[in-house]
Structures are given as structure tokens and as C-alpha cells.
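Chemist: Build the 3D model from these lines:
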Amino acid sequence: MIETIELPWRFGIIEVPAPDRYIRPAIEVTGEYSGDEFDLYQAMLRAGDVAVDVGANIGVFSIAMGQAVGKTGRVLAFEPQPLIFGTLTRNLARHGLERVEVQRAIVSDVEGAGQFADVRTLPEGRKVNFGTISVTSRILPEYGGMSPTPVVTLDRLELVRCDLIKIDVEGAEEAVLRGAVATIARCRPILSLECDRPNAASPWVDGFLASGYSLWRFRGTNLRVPNPNGVPIDGVANYTSIMALAVPPERHDALNRVDRTRLQPIDSRETLERLSRNIVVMNGS
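Modeler: Sure thing, here's the model as predicted:
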């Protein structure tokens, strides 16, 4: 079985899978993970807001959302990987966020029964970026298998209020959006979508622009200085975090609360595709 470890970070202790090769080293070195994106959600959300985290992983950004919306708000977090879902649930409890509603499910455009990769063991010394395991991933029998997993849509939640939806599902963002058409039309939330795969990001651009949304590319980094551990990051691989923000005009005040230097306007599908290709691995920066 894959073990998890507890690491000190900016809010106390957080649990991560021991063989994680992406989040674990970031927290070990700096005491945080993707702090720019963490701060983005905390700046955009307010007490009493409702947020949805699709592809919650171990819960770093669910924690950000839960802290921001407070006891009067609501956060719904979805994560399909069995190992990671357990870690997510424990991390939320550790941070006093048991009120965050968690579900082990695949979020898509249909309801039903599906399967998701369940990594249960790895060769000694093998490291994995669990965040890149997707709905299309398959696991060799000696390392685990496929776990029965419900498939849900956001529209079936029938939310009467939704202020922000974050979607990070390794190229399946379009399916999540198709299953949230009614929710988006009714609630007009801010959306944050991973866009490091240009072809996956582009199909929804025209629809959002036509409905009056403004689109922005947000660029953060996996590691940053200053950081909670007060350490330099020279010689450590530092990855850019590429996301697209879709913001309706009635929520533009949220943009005034974020670091505008990290935002670039997107006026077309071609612009997003060009910016999404610009993912840099920086060493010694």
C-alpha cells in the first residue's frame, strides 16, 4: 500500500502521498504549494460564497476556498482517486474544514457509473505526479487497478448560488462544462480552468466571450519567493501554473482584489492557445 506522510506547511500540517513527485517537494522546500493560485482563490472569494473544486487532489485549494468562505459559505470538492480522496478528507478535517462537502466522483457531462485509476502500490523509489492521473489513465494490475466510481454532473446539484468553479481535470474540462451549462447560466460564477493543453482549453472560449464573460490567463508558479520557509529556490525546478479565468461583468470587482500583474487578457481562442503553449520550466529562478 502507498503510504502518506505529514509535512509542515503554512497552516500547520498537511498530508501528502509519500511517492508524490510534484506537491511533496514543493511543500518540503518552501512550506506551501502553488501559493499564487492559493492566494487567488482567497482573494476572489468572500465570506458566505459558494465554491466548487472539481479535481480537488489532496485539498490545497479546497482549504483555500473553505477558509475564504467561512462558516457561512459552502464548498463542494470532487476527487475520483481513492488514495487521494482519503488524503483530501483528512486534510480538510485537520484544518477544521469538515463542513466542506466532499465526494469521490468523476465530474463530467453525463450521470452514471464509471471507473477511475486506483494506484495502490509502486516500485520502490518510484515517484508519481498523482495530479496527472486522468479519466483516461489505466493502471497495470501489479500497481493497482480500476476502481468503480460514480460519474456526476454539476447541474444535478441544482445550486441556487455558485460564485466560483475551479476545474482541473487533466484535459476533460470541456466535459465538465457541458455538464454545468444550466448552473453557469443560472449563477454566472467565476470559472478557473487549467489550460496547459491548448486543444482542451479552446473549445469553450467562444461561448464564454459571446455570453459577456471576460477571459484572463493567470500565471503563477509552483514555488515562489518569499515563501513560508524563507528559503531560496535556486536550482529547484519551478513550474508555471497556467490557468484561464472566466469572469462575468457583474463579478469584475473580484479582479480588483487579485495581483493584476499575473493576468493577461484573452480576446480569442487563438490567444489562449498561444499563451497556453508558453509553459516554462525554470531552474535557478
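
Chemist: Every contact and neighbour count from this point should use C-alpha atoms.
Modeler: Fine.

Chemist: now the host helix or strand of G220: how far from the chain's centre is it?
Modeler: Using DSSP states H and E, G220 maps to strand 214-221. Centre-to-centre, strand 214-221 and its host chain are 14 Å apart (C-alpha atoms, centre = their mean, to the nearest Å).

Chemist: Give me the next element, helix or strand, following it.
Modeler: Following strand 214-221 toward the C-terminus (DSSP H and E): strand 238-247.

Chemist: Compute the inter-axis angle for that next one and strand 214-221.
Modeler: On the basis of axes from the mean of the first three to the mean of the last three C-alpha atoms, to 10 degrees, strand 238-247 is oriented at 160 degrees to strand 214-221.

Chemist: Check which helices and strands strand 238-247 sits against.
Modeler: If contacts are counted by 3 or more C-alpha pairs under 8 Å, 6 or more residues apart in numbering; DSSP states H and E, strand 238-247 sits against strand 190-194, strand 214-221, strand 281-282.

Chemist: Out of those, which one sits most buried?
Modeler: With neighbours taken as mean count of other C-alpha atoms under 10 Å, the helices and strands packed on strand 238-247 reach their highest mean count in strand 190-194, at a mean of 24.

Chemist: Please give the structure of this sequence too, so both can be compared:
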Amino acid sequence: MSSLDRMKRLTRRRSAAASPSAAAESAPAPAQPGAPGDAARALVEPAAAETTPLYDSDAVIDCVVAYNKYGGYVVPRQASHRVAAKAVIEGGVYEPQTIELIRAECGEHDVVHAGTFFGDFLPGVSSGLAPGARVYAFEPNPESYRCAAMTVVLNDLDNVELVGAGLGAQPSRADLLLTQPDGTYRGGSSRFLKASDPPMDGTTVEVPITTVDAMVPADRQVSVLQLDLEGYEQPALDGAMETIRRCRPLIVLESLPEADWIAAHLRPLGYRRAGRVHYNTVFRPSAPPD
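Modeler: Below you'll find the model as predicted:
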């Protein structure tokens, strides 16, 4: 059983335990008039102005729970300066037109959503799916993945399959840059280091890479493929070509592959640019395959 499944099961158990009947059975007896308050006060240790945590602060995520019209989100506090995090913390929606496009185009089939961050797209996309359809969501940043997993549980998103890995041309491992040289957390702009990159300062972590073709079963139909991968879209598309040929989904990309790659891989399948939505370019299979 995955950690995400265990988290969902624990949440359901707590929900059941919090039912009216259970609450009535477990509720403490009301205090009697005139009972001293010292005993109750003794149950609480006041917060100190300065205290040394008794937990591993590197392992416990400092997060904010925020809500917008689609649901609730667990946002890593150190990413609160990022545009997507700020929008959600303030009750707004990040890239609302992109979410609405995915909801409008998903039809009866599945959605691939990569660059999940803390799950800012997940409640909106999940609630737009037809019964039986799924979201295959990918997030390689370990902290963002954990927050996205909690966002899934917070909203009880049973149609989301969240994968703690990046996407590439083949299964492998890669170094993910987590911070700026000054230590500022990159959050949703965490990016993979390429062999051609100059030396870069900042915290990195080695993470797994998988492919869309490896993770989406051959008997599933994908209607939308949406990638926000900080310049790693082309390798991810290389690893999704079997799914693209089979399903011919709408493709939404934040960063474009090289023009020669588009001409060699997408144009023969009938794909044409169909406009932009926020920072993304949309490709639609508007012509028959060659």
C-alpha cells in the first residue's frame, strides 16, 4: 500500500470517528458549575516565545492550508513567494483559463498533468472529469509531492494518480535544482540540471524519472496532455510519443520543444498550434495524420 493510500485510509477513519454518534459517545462530560479551571489549564502548555522544536524540522513540512472555489490546498510555506502559491493562499486560482481549458477538453477520458507543484490544478481538474476517468499527475520535488499528496487527501480525490517522479524520454534519475544560489526556495520552478548547463549554485536532490508511456496503461485514453516542466518538456514528450500517437490528445506546453522536433514529431500526426492560454502554447490535432 502506498503512503498516499495509507493517508487516504487514515483520513476516512478519522472522518468516521468524527461522526455525530461517535462524537456523542466520546465527548467529555460537561464541566460542573463551580469546578475549578486549574485542572483544564494544566492540560495546555502555553507556546513559548522561543523554543527548540522536539521534532526534525527538516522532515516536518511547514505548510499553509488554503482554499479557493475548487477546494483546499496544502501549500509549502517556503514557497509562499511563488505566484501560484500566493494566488491560492489569497483564495484565488492560478492559471484559471488553463484549468478551464482542461476541464472543457477532457471529455470522457484521462488527463496527464505534469509539474503538479503542491496540487494547485488538482481539485479543479479532478472535479471536471467524467466518472471513471483519471488524472495522472507527476511531481519530482519531494516537498511539493508531499504537499500535493496532502492536497489529494484533503479533497478526497480518488481519481488522481499522483507519482513522485519527473518525466523524461526514458526511466532514469536526474539532479533537481531546489533553491536559488541565495537559498531562496524555487518551488514550482525547480528544474532538472542538464549536462549542457553551466555550473549552478543551489541545493539539488537526485530524483527518479519515468515516462508517460510507462505510467499510462495502453488501454487508457488520454484527452489532454499538459506539461509545465521548466524547459524539460521535449524529453517528456519523447517519452510520451506512444500515448500521443494512440490517443492524439490536446497538448498544452509551457515551454516549446525545438522547431525541428515539432516538425518531425507533432506535425506528421496532424498537430497544429491552436493558440495560447496564459503562458502555455496549445497544440490541437486538427489535421489527419500523415
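
Chemist: for the residue nearest to D182 of the second structure when sequence neighbours are not counted, helix, strand, or coil?
Modeler: The shortest distance from D182 of the second structure to any non-neighbouring residue, by C-alpha to C-alpha, 6 or more residues apart in numbering, is to G202 (7.4 Å). Here G202 of the second structure is coil, with the state taken from DSSP: H, G, I helix; E, B strand; the rest coil.

Chemist: now the helices and strands packed on strand 238-247 of the first structure in TSV, with distance to R99 of the first structure?
Modeler: Below are these laid out as TSV (distance: least, C-alpha to C-alpha, whole Å):
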stretch	distance to R99 of the first structure
strand 190-194	22
strand 214-221	28
strand 281-282	37
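
Chemist: Specify the stretch among the ones you listed that is closest to R126 of the first structure.
Modeler: strand 281-282 (21.5 Å; C-alpha to C-alpha).

Chemist: Tell me the counterpart residues of that closest one in the second structure, please.
Modeler: With TM-score structural alignment applied, strand 281-282 of the first structure matches no range in the second structure.

Chemist: any idea how far that strand is from the chain center?
Modeler: Worked out by C-alpha atoms, centre = their mean, strand 281-282 of the first structure lies 20 Å from the chain centre.

Chemist: Equivalent analysis for stretch 127-138 of the first structure, please.
Modeler: Mean C-alpha position of stretch 127-138 of the first structure versus that of the full chain (C-alpha atoms, centre = their mean) differs by 14 Å.

Chemist: go on, stretch 24-34 of the first structure?
Modeler: 16 Å.

Chemist: Show me what counts as buried in that stretch.
Modeler: Neighbour-count burial for stretch 24-34 of the first structure flags R24, P25, A26, I27, V29, T30, G31, E32, Y33, S34 (criterion: 16 or more other C-alpha atoms under 10 Å).

Chemist: Would you reformat these as CSV and include distance to Q67 of the first structure?
Modeler: Formatted as CSV, the buried residues of stretch 24-34 of the first structure follow (distance: C-alpha to C-alpha, whole Å):
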residue, distance to Q67 of the first structure
R24, 22
P25, 24
A26, 21
I27, 19
V29, 24
T30, 21
G31, 18
E32, 16
Y33, 16
S34, 16
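
Chemist: Map F78 of the first structure onto the second structure.
Modeler: In the second structure, the residue matched to F78 of the first structure (TM-score structural alignment) is F138.

Chemist: What does L215 of the first structure correspond to in the second structure?
Modeler: By TM-score structural alignment, L215 of the first structure lines up with R273.

Chemist: sorry, back to before: now go through the buried residues of stretch 24-34 of the first structure and say which are in strands.
Modeler: In strands, judged by DSSP state E, none of the buried residues of stretch 24-34 of the first structure are found.

Chemist: number of nearby residues for D206 of the first structure?
Modeler: 13 (other C-alpha atoms under 10 Å).

Chemist: er, V74 of the second structure actually
Modeler: There are 28 residues near V74 of the second structure, going by other C-alpha under 10 Å.

Chemist: and what of A259 of the second structure?
Modeler: That count, for A259 of the second structure with other C-alpha under 10 Å as the rule, works out to 8.

Chemist: Ok, P217 of the second structure next?
Modeler: Neighbour count for P217 of the second structure, taken as other C-alpha under 10 Å: 10.

Chemist: mind checking how far it is from E108 of the second structure?
Modeler: 16 Å (C-alpha to C-alpha, to the nearest Å).

Chemist: Return the distance of the alignment partner in the first structure of L253 of the second structure relative to G31 of the first structure.
Modeler: In the first structure, the residue paired with L253 of the second structure according to TM-score structural alignment is L193. Taking C-alpha to C-alpha as the measure, L193 of the first structure and G31 of the first structure are separated by 25 Å.

Chemist: swap in K166 of the first structure?
Modeler: Distance of K166 of the first structure to G31 of the first structure, given as C-alpha to C-alpha: 23 Å.

Chemist: so Y94 of the second structure touches V88, yeah?
Modeler: Yes. Assessed by C-alpha atoms under 8 Å, Y94 of the second structure is found in contact with V88 at 6.8 Å.

Chemist: which residues are in contact with both of the two?
Modeler: The contact sets of Y94 of the second structure and V88 overlap at D120 (C-alpha atoms under 8 Å, 6 or more residues apart in numbering).

Chemist: From the opening residue of stretch 244-264 of the first structure to its closing one, how far?
Modeler: End-to-end distance of stretch 244-264 of the first structure (C-alpha to C-alpha): 9 Å.

Chemist: Quickly find the element holding E25 of the second structure.
Modeler: E25 of the second structure is part of helix 20-26 when elements are defined by DSSP H and E.

Chemist: residues in the first structure matched by that helix, start to end?
Modeler: Per TM-score structural alignment, helix 20-26 of the second structure has no counterpart in the first structure.
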